[in-house]
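1. Provided below for reference: sequence and predicted model.
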Amino acid sequence: MCIVFIYNGVNETESDYSLILISNRDEHFERPAQCMAPWNEDSNVYGGKDLEPGCEGGTWMAVSPTRGKLGLLLNLPGVKKESAKSRGRIVSDYMKSTMPLSEYVEFIHNYSMQCNVFLFLSVDFGAGQFLYSKSFTPSTPTPKIKTYSNATDNIYQWPDTYLGFSNSLPDKPLKKVEAGKNYLTDICGRLNKIMDKSQLIDELTCLLKNKESHLPDDQLESRQPKLYKELSSIFVDIPQGKYGTRAHTIMLLSKSGHMDLIEISMQSPIDPEKPHWEKSAFQFDLIK
């Protein structure tokens, strides 16, 4: 399971941020992966890589500051397809392309229908495309947040200030998603100034490490009758199953066009009882 929360502050006049996005990646500890870094085949893209054989170099999340977009994939429950195609490739191919989401979804439609069900999140924050006013002051980055699922074959644009998605269709959110949105609302309501960035990052990290259970959740219990309690928290920890949250990602985009991109991930080989966390951080200025 994975989870993502988003604050779209572009219309919040008191906020210094256009976008705050935080995410947890939950995965088997033995599954090989590359931590966030610029990609060898395309240095304009920053993200992790799934190194599992047969996954075609796919990823669960990546950002391209120069192309002004982010892609993130969440698996959905459903019947597994025989000889299913790699879902992670959908993100990696999108990030290396210049196509807008609607065009890309049409381009990969046949491929996506051969994948197990997923929810694909796209954020277009328009780097390199900002309009300038008569005073030659760059305009504020205006994120466009959209989702596409091969389960419904629909693209939806989300205007909400606070959003949360996990391993369910958006109209049927898990209880921990609703709880996380409330936590994020409190944090971003108090810490929306650049001068508070350090505390903001600390509190966002605490949110991603929150182990509080959010029950009852009938949807989760019906899907995972043996593990629903362990999966009902934002931070998932199942050491006996060698599975859980193994990476946190935080992205901050200010209204001035400055981006902070942070990943905190378990260092491989992972010891479930005593994991070692390492931090990678990148900074970009989208408006020059």
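-> Nice, I can see it.

2. please make it C-alpha for all contacts and neighbour counts, starting now.
-> Will do.

3. now do the helices in this protein.
-> Listed in chain order, the helices found in the chain under DSSP state H are 88-96, 101-107, 109-112, 175-190, 197-208, 218-223, 228-231.

4. roughly how far does Lys39 sit from Phe107?
-> To be clear, residue 39 is Trp; Lys isn't right here. 23 Å (C-alpha to C-alpha, to the nearest Å).

5. quick check, Pro272 in contact with Lys242.
-> Yes - the pair Pro272 / Lys242 is scored as a contact, 6.3 Å apart, by C-alpha atoms under 8 Å.

6. intersection of neighbour lists for these two?
-> Phe29 (C-alpha atoms under 8 Å, 6 or more residues apart in numbering).

7. what about the strands in this structure?
-> With DSSP state E as the criterion, the chain has strands at 2-8, 17-28, 33-38, 46-50, 61-64, 69-75, 118-124, 144-149, 154-157, 162-165, 237-238, 243-254, 258-266, 277-285.

8. got JSON lines for these, with mean neighbour count and distance to Leu207 too?
-> Formatted as JSON lines, the strands of the chain follow (neighbours: other C-alpha atoms under 10 Å; distance: least, C-alpha to C-alpha, whole Å):
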{"stretch": "strand 2-8", "mean neighbour count": "23", "distance to Leu207": "10"}
{"stretch": "strand 17-28", "mean neighbour count": "22", "distance to Leu207": "9"}
{"stretch": "strand 33-38", "mean neighbour count": "18", "distance to Leu207": "20"}
{"stretch": "strand 46-50", "mean neighbour count": "22", "distance to Leu207": "21"}
{"stretch": "strand 61-64", "mean neighbour count": "24", "distance to Leu207": "19"}
{"stretch": "strand 69-75", "mean neighbour count": "23", "distance to Leu207": "19"}
{"stretch": "strand 118-124", "mean neighbour count": "23", "distance to Leu207": "21"}
{"stretch": "strand 144-149", "mean neighbour count": "20", "distance to Leu207": "22"}
{"stretch": "strand 154-157", "mean neighbour count": "13", "distance to Leu207": "25"}
{"stretch": "strand 162-165", "mean neighbour count": "22", "distance to Leu207": "13"}
{"stretch": "strand 237-238", "mean neighbour count": "16", "distance to Leu207": "15"}
{"stretch": "strand 243-254", "mean neighbour count": "23", "distance to Leu207": "10"}
{"stretch": "strand 258-266", "mean neighbour count": "20", "distance to Leu207": "13"}
{"stretch": "strand 277-285", "mean neighbour count": "14", "distance to Leu207": "16"}
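
9. putting a second one here so we can go through both:
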Amino acid sequence: MCIIFFKFDPRPASKNAYRLILAANRDEFYNRPSKAADFWGNGKEILSGLDMEVGKEGGSWLGVTKRGRLAALTNYMEGKQNPDAQGRGFLVSNFLTEGVDSFSYLRKVASDGHLYNGFNLLTADFRANEETVCYYGNRGSPDPIHLTAAGIYGLSNSLLETPWRKLQRGKRNFTSVVDKTLPPEGLVQELLSVLNDEELNTPDPLQESQGEGYTAAVLRALSAVCVRSPGYGTRTNTIILIDGEDNVSFTEHTMLDGDVSQWSTKSFHFRLQE
């Protein structure tokens, strides 16, 4: 499970404004092996964390490249999982390494959507004076969509903008932060606070109806923006900022050794390449 909030503005009012503000949580088993975010790939131009689970090595959940390609993934909540399905994390890694544009890539993914357990995938291209953000969920419409309108969006473990209570609460808090005039460091810190909100949002009939097969205790834990349960929960927060002058800030706050009391924060800064 994961959750993502993002503000997309293809024509910011000033160069100091942001083309993209994205805040995301990765929820996973604490003992699942993974690498913290760093640069990798040919020329070290891809920045992401990496899954190191046996058979899933090299997949990711969120990443960006120095050329402005970005991808982010959430799982779709469903009771029955196919153990033989293909690894969803490769959907992110493959986009970041290939040269196909965002929409064409999602059309290709949609043609093979049946090979995967439920997922949602955002792909984006941020270039000089040009932005493309696209979305596809393999449990929704058969076709991907362009997100052409500037605005604030939320994506959890149902389809884009499905109004689960946790998504609505997190989106309200995210909106209140991005509407402020804050220096980058202050913006990152306030967004981290949004992502680490552990308040439960129950009852939520909409989320619970989709979670058939989950126990009541698990559904209750999953109703928070920041999930905390034995052995499973939010283990990575990521903030990505892209401003009007093509400067990228990527901050990852990640759990160490499966210990909820031990965290490390690392930031990366670079300018988009042509």
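-> Sure thing, it's come through. Keep in mind that this is a model prediction, so the values were computed, not measured.

10. care to give me the TM-score?
-> Superposed pair, TM-score by TM-score structural alignment, normalised by the length of structure 2: 0.89. Supporting alignment: 266 aligned residues with a C-alpha RMSD of 2.0 Å.

11. returning to what we had before: ok, which of the helices of structure 1 comes nearest Leu252 of structure 1?
-> helix 197-208 (9.0 Å; C-alpha to C-alpha).

12. name the helices or strands packed onto that closest one?
-> strand 17-28, helix 175-190, strand 243-254 (3 or more C-alpha pairs under 8 Å, 6 or more residues apart in numbering; DSSP states H and E).

13. how about these in CSV, adding distance to Leu208 of structure 1?
-> As requested, these are exported to CSV (distance: least, C-alpha to C-alpha, whole Å):
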stretch, distance to Leu208 of structure 1
strand 17-28, 7
helix 175-190, 9
strand 243-254, 7
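
14. the ones you listed: which one's closest to Pro225 of structure 1?
-> helix 175-190 (15.7 Å).

15. the closest one vs structure 2, mean deviation?
-> In this overlay with structure 2, the average offset of helix 175-190 of structure 1 from its partner residues is 1.3 Å by mean C-alpha distance after the TM-score superposition for structure 1.

16. what's in contact with that helix?
-> 3, 5, 7, 162-166, 200, 203-204, 207, 213-217, 232-234.

17. what do you get for stretch 64-71 of structure 2?
-> With C-alpha under 8 Å, 6+ apart as the criterion, stretch 64-71 of structure 2 contacts 45-48, 61-63, 92, 95-96, 121-127, 270-274.

18. thought Glu86 of structure 2 was touching Tyr116?
-> No, residue 86 of structure 2 isn't Glu; it's Gln. Yes - contact criterion C-alpha under 8 Å: Gln86 of structure 2 and Tyr116 qualify, at 5.3 Å.

19. ok, now which ones touch the counterpart of Thr245 of structure 1 in structure 2?
-> Alignment note: Thr245 of structure 1 maps to Thr234 in structure 2; criterion TM-score structural alignment. Going by C-alpha under 8 Å, 6+ apart, Thr234 of structure 2 touches Cys2, Asn25, Arg26, Asp27, Glu28, Cys226, Val227, Arg228.

20. between the residues you listed, which is closest to Leu160 of structure 2?
-> Cys2 (12.5 Å).

21. surely that closest one touches Ala23?
-> No - Cys2 of structure 2 is beyond contact range of Ala23, at 10.9 Å (criterion: C-alpha under 8 Å).

22. excluding covalently adjacent residues, which one is nearest to Asp197 of structure 2?
-> Cys226 (5.4 Å; C-alpha to C-alpha, 6 or more residues apart in numbering).

23. run a quick check on the one you found versus Asn201, I expect a contact.
-> No - contact criterion C-alpha under 8 Å: Cys226 of structure 2 and Asn201 do not qualify, at 10.9 Å.

24. more neighbours: the two, which one.
-> Cys226 (27 against 18; other C-alpha atoms under 10 Å).

25. aligned partner of the more buried one in structure 1?
-> By TM-score structural alignment, Cys226 of structure 2 lines up with Phe235.

26. next: Phe270 of structure 2.
-> So Phe270 of structure 2 corresponds to Phe284, using TM-score structural alignment.

27. and that match, what does it touch?
-> Counting by C-alpha under 8 Å, 6+ apart, Phe284 of structure 1 has contacts Pro65, His258, Met259, Asp260.

28. now Arg186 of structure 1: how far from Asn192 of structure 1?
-> Let me fix one detail, which is that residue 186 of structure 1 is Asp and not Arg. 10 Å.

29. before we move on, the earlier item: quick one: the residue nearest to Asp197 of structure 2 from Arg67 of structure 2, how far?
-> 31 Å.

30. likewise Ser34 of structure 2?
-> Counting by C-alpha to C-alpha - Ser34 of structure 2 and Arg67 of structure 2 are separated by 24 Å.

31. ok, Thr181 of structure 2 next?
-> 27 Å.

32. quick one: which of the two has more around it?
-> Set Thr181 of structure 2 next to Arg67 and count neighbours by other C-alpha under 10 Å: Arg67 wins out with 17 against 10.

33. how much space separates the more buried one from Ser249 of structure 2?
-> Counting by C-alpha to C-alpha - Arg67 of structure 2 and Ser249 of structure 2 are separated by 14 Å.

34. could you do His146 of structure 2 as well?
-> Relative to Ser249 of structure 2, and taking C-alpha to C-alpha, His146 of structure 2 is found at 24 Å.

35. next: Lys56 of structure 2.
-> 27 Å.

36. check contacts around Cys277 of structure 1.
-> Careful, residue 277 of structure 1 is Trp and not Cys. Counting by C-alpha under 8 Å, 6+ apart, Trp277 of structure 1 has contacts Ile264, Ser265, Met266, Gln267.

37. can you redo the contacts of Thr234 of structure 2 as CSV with distance to Phe103 of structure 2?
-> Below are the contacts of Thr234 of structure 2 laid out as CSV (distance: C-alpha to C-alpha, whole Å):
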residue, distance to Phe103 of structure 2
Cys2, 23
Asn25, 24
Arg26, 24
Asp27, 27
Glu28, 28
Cys226, 31
Val227, 32
Arg228, 35
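
38. what's the match for Cys206 of structure 1 in structure 2?
-> In structure 2, Cys206 of structure 1 lands on Ser193 (TM-score structural alignment).

39. okay, now that match: neighbour count?
-> 16.
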